[in-house]
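Participant: Return atomic coordinates for the entry below.
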Amino acid sequence: MDFTTGGRLEVRITPSDVGKRVSVRLRIEGGNSGARFTDVVGVLTSWTSGVLCVTRRTGEEVRIAEASLVAGKVVPAAPARRRGPAATAAELDRAAARAWPPVESERLGAWELRAAGGFTRRANSVLPLGDPGVPVEEALRLVTAWYAERGLPAYVQVSTGAEGTQELLAAELAAHGWIQEVSAEIRIAALAPLADLDADVSRVALSQDIDEAWLARYQRSASGEPAPEVLRVLGGGPSVWFATIATAEATSETENESVPAAIGRCVVDGRWAGFTAVETDPRLRRQGLATAVMTALARKALEEGASAAYLQVETDNDGARALYEGMGFTLHHRYHHWRAPHENHR
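Facilitator: Predicted coordinates for the structure are as follows:
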C-alpha cells in the first residue's frame, strides 16, 4: 500500500474521516527486536482521546493509539468484486429478511423490529437499514423495551464488510455495552451453474407444503412438536419450496425410514433464490445428498425466474462453508447479532 508522498510516510486521515474506509500502518513495539509494523484496513468508527477504532470486514474492532500511527489514508468504500451477482448489502439483507419473516414486526423509523416467539435470532432481532428517526441511544432503549414486553432478549443484526454496511452502528452498540454474539456470512452465486451441477436429483421430492417428515429432520424442531411460530417462519416468504430426500430403508446405521436423509428450503423472490435449512443425516454425509437438494431447488428457482442465489452460514461452520465454496458461493459480507447488556442468553 502506498502511504508515501515524496518518499515520506504520511498520516493523511483525521477525525473528520470517521465513517470512511481507511488503511493505516502502525508501529508495534517488538521488545529486543525493535519496532515492527502492521497494516489495518476497515471503517474508521471513532477517533477520540487519542485512540482510533477501525472495524474490519469481519466485524472485529481494532483500537489504535494515535501515537503509534506512522501512515494512514482513505481508501475506496469497498473493493471491486470479481465473481458473483452484483448486489448491495442492503438488497441482500432485505431479501434474506423476506425469506425468513417474523410473526410480528414494527417500524422504528427505518429500523424493523422483528419477533417470532424466540425462534432464531434472525426472526427476533432488529433489522436496522437506515435511520431510526431518534438518537441511537433512545432507539436502543425503545428496542430493549419492545423485546422485554414480549419476554425476549433484544438483538440488533448488524452487517459489515461491504459498501453501505453498518460499522458505525456496531461501534455505537459496543459503546453502549451491547455484546456481539453470533456472526454469519452471506454468500452469493450465479444460479444457473448451481442448477447445472452433476448431482442425482431423482430422489429429491419438492413441495410447497411443509410436512412432518421434513420437520423430523429439521434440527430446530426434531425434538418435538414445532411451535406455531416455527411453521409461520418456515412457510413464509414470496415463493417457498421444500426439498426432501427420503431415507432408503431403516438400518442400524440410520435413524428410521420416516426421517429423511436430507432436506432443504428455498425462497424465490424476484431474481433471488435464498437457500436455508439444508441438513443431512450425519451418518450419510459426503454422499452428495446436500448437493442434490441444492441442485433440485436451484432448478425450480430457475423455472420461476430467479437468476442469483444467496445463503447464510455461520462463520464457525467450516464444513458448510467448504461445501458452499465448492458449489461456487463467494463471500459478499457478514452480519453479526448484538445482544443488549444484562440480558439472559436465549
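Participant: alpha carbons only for contacts and neighbour counts from here, please
Facilitator: Fine.
Participant: so where's the longest strand in this protein?
Facilitator: Determined from DSSP state E, the single longest strand within the chain is strand 35-48.
Participant: What are the buried residues along it?
Facilitator: Judged by neighbour count using 16 or more other CA atoms under 10 Å, the buried positions of strand 35-48 are Val40, Val41, Gly42, Val43, Leu44, Thr45, Ser46, Trp47.
Participant: and what of stretch 163-178?
Facilitator: Buried residues in stretch 163-178, counted by 16+ other CA under 10 Å: Thr165, Gln166, Glu167, Leu168, Leu169, Ala170, Ala171, Leu173, Ala174, Trp178.
Participant: Excluding covalently adjacent residues, which one is nearest to the fourth one?
Facilitator: Which is Leu168. Sequence neighbours aside, Thr45 is the residue nearest to Leu168 in space, at 5.2 Å (criterion: CA to CA, 6 or more residues apart in numbering).
Participant: which residues touch that neighbour?
Facilitator: The neighbourhood of Thr45, defined by CA atoms under 8 Å, 6 or more residues apart in numbering, consists of Val18, Gly19, Lys20, Leu52, Cys53, Val54, Thr55, Glu167, Leu168, Ala171.
Participant: One more: Arg121?
Facilitator: Counted by CA under 8 Å, 6+ apart, Arg121 has contacts Tyr155, His337.
Participant: where exactly do the helices run in the stretch 101-250 of the chain?
Facilitator: Secondary structure of the stretch 101-250 of the chain, counting by DSSP state H, counting those that start in this stretch: helices at 136-149, 167-175, 191-195, 212-217, 228-235.
Participant: Second input sequence below; structure requested for side-by-side comparison:
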Amino acid sequence: MEIPATGRFEVRITAADVGKRVSVRRLSVPGGTGEKFTDTVGVLTSWDDGVLLITRKGGESVRIAENDLVAGKVVPAAPARRRGPAASYEELARVTARAWQPVESERLGGWELRAAGGFTRRANSVLPLGDPGLPLDAALAAVRRWYGERGLPAYIQTATGAEGTQEVLAAGLERRGWVREVTAELWIGALAPVADRAEGSGVVLSRTADEAWRARYRRKGLSEVAVKVLEAGPSVWFAAVPGAAAGDPPAAIGRCVVDGRWATFSAVEVDPDQRRRGLATTVMAALARRALDEGASAACLQVETDNTGAQALYAGLGFAPHHAYHHHRAPEPTAGDTAGSGGS
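Facilitator: Okay, here's the model as predicted:
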C-alpha cells in the first residue's frame, strides 16, 4: 500500500482527480472512530454527493463515503510489469479484435460497433477505443438503435486494470443500468517457451475450420456466419489432434491468429475423456511453432475469470494477466423507449 501505516494522514485527492488511479485509506467501520482502516487502490471513477466510487483492477467497484476517508493520493497509472512482453492496452485490444472479427461493423467516432449474427459477445459488441463523438447518453442511444435494427442485444466491451483502460466508462454504464454479464482476462506471454513444448505429436494444421474440427468445438451447429468469424483474421491457423479411431472427432483442437509480433490463441478444446494428458499444451505448441515461423514473438489469449483449470495451464506456459475485460449489456427498454436493445 502506498500510504504509510504511521505518520500523518492526508487526503490529497479531489473530484478533479476522477479518471486517475488513486490509493485511499478509510475507516473500516463507516462513521467509526477506532483506528481500523481499509486500503483501496484503483481508478477514481466518480465523486458525487459525498461518495467516491473506485474501480479496482478486476472491475469491482467500491463505494466510499467522503466522511470516512483518512488518507488518499494519486498513484502511478499502472504498476511496472514483471512478466511477459511489453504491451499497451490499446495494442492488445486492436490485435485481439482483428483475431475475432465481426461480419459487419460501423464506426461511431472512436467506437467500433460490431455484429456477427449473435455468435459470441466479442463479435457482437462495441469496442470503445476513443471518444464516440457524441455525449455519452446520445452515443448509448445510437448503440442501442444499431443493435436493435439487427435484432441483437446491445453490448459494450470495456477493460479495466491497465493504463488506458475504461474504468470511467464502465462505471458510467453501470450507473445507467447496463449490466456486466461476463468478466474475463487478457493474458500475455512469450511465444518461444510455448513452441518449445512441441514434440512431433501428429498435430494436423489447417487454414480452415473443417467439419472434424467443428465437431470438437464446444459451440455445436455453427452457422455460416460463425464459420466466417472463425476463419477471418490476418493469418489464421487451426490445429487438431486426431481422434482414437477413424471418423472420431479430434481429441483436441485449437486456433491461432498470427498478426505481426502477436499470436492470439483461442478455441483450445480437449475431449473430456482425454484431459490431463497434455493435449492442450500439444495443440498450443504446434500453433506456436507455426507462429514463430511467421515472425511472431509474443502470445496472448483470453480466459474467463472462473476458469481455474485453463488459468493453471496458461500460467504453466509462462502467461500472466495483463488486464480484465467485461461485457456490459443494455438494460431492458422501458415503456416509450424508442432506442430498444433488440432480442437475443
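Participant: Let's have the helices of the stretch 101-250 of structure 1 in a markdown table, adding distance to Arg346 of structure 1.
Facilitator: What follows is the helices of the stretch 101-250 of structure 1, written out as a markdown table (distance: least, CA to CA, whole Å):
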| stretch | distance to Arg346 of structure 1 |
| --- | --- |
| helix 136-149 | 12 |
| helix 167-175 | 19 |
| helix 191-195 | 35 |
| helix 212-217 | 22 |
| helix 228-235 | 16 |
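Participant: Leu302 of structure 1 is nearest to which of those?
Facilitator: Using CA to CA as the criterion, the shortest distance between Leu302 of structure 1 and the helices of the stretch 101-250 of structure 1 is 7.3 Å, found for helix 191-195.
Participant: once aligned to structure 2, how far is the closest one on average?
Facilitator: Superposing on structure 2 and averaging over aligned pairs (mean CA distance after the TM-score superposition for structure 1), helix 191-195 of structure 1 comes out at 0.8 Å.
Participant: Pull out the buried residues from that helix.
Facilitator: Neighbour-count burial for helix 191-195 of structure 1, with 16+ other CA under 10 Å as criterion, is recorded at Leu191, Ala192, Leu194, Ala195.
Participant: same check, this time on stretch 89-101 of structure 2
Facilitator: Tyr89, Leu92, Ala93, Val95, Thr96, Ala97, Arg98, Ala99, Trp100, Gln101.
Participant: can you pull the contacts of Val203 of structure 2?
Facilitator: Val203 of structure 2 sits next to Ala239, Ala240, Val241, Pro242, Thr282, Val283, Ala286 when contact means CA under 8 Å, 6+ apart.
Participant: Now Asn124 of structure 2. Nearest residue, chain neighbours left out?
Facilitator: Spatial nearest neighbour of Asn124 of structure 2, chain neighbours left out: Ala115 (4.3 Å); criterion: CA to CA, 6+ apart.
Participant: cool, Ala171 of structure 2 as well?
Facilitator: Distances taken as CA to CA, 6+ apart put Thr45 closest to Ala171 of structure 2, at 6.4 Å, once the chain neighbours are dropped.
Participant: how far away is that neighbour from Gly130 of structure 2?
Facilitator: Distance of Thr45 of structure 2 to Gly130 of structure 2, computed by CA to CA, to the nearest Å: 17 Å.
Participant: if we can go back for a sec, compare the helices of the stretch 101-250 of structure 1 and give me the one nearest Arg12 of structure 1.
Facilitator: With CA to CA as the criterion, Arg12 of structure 1 lies closest to helix 167-175 of the helices of the stretch 101-250 of structure 1, at 20.5 Å.
Participant: want to try a markdown table for the buried residues of strand 35-48 of structure 1, with distance to Arg217 of structure 1 as columns?
Facilitator: Shown next, in a markdown table, are the buried residues of strand 35-48 of structure 1 (distance: CA to CA, whole Å):
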| residue | distance to Arg217 of structure 1 |
| --- | --- |
| Val40 | 43 |
| Val41 | 42 |
| Gly42 | 40 |
| Val43 | 41 |
| Leu44 | 44 |
| Thr45 | 43 |
| Ser46 | 46 |
| Trp47 | 49 |
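Participant: For the corresponding residue of structure 1 for Gly295 of structure 2, grab the count of nearby residues.
Facilitator: Pairing criterion TM-score structural alignment: the partner of Gly295 of structure 2 within structure 1 is identified as Gly305. Gly305 of structure 1 is surrounded by 14 other residues when neighbours are defined as other CA atoms under 10 Å.
Participant: From Ala65 of structure 1, how far off is Gly305 of structure 1?
Facilitator: Taking CA to CA, one finds Gly305 of structure 1 at 52 Å from Ala65 of structure 1.
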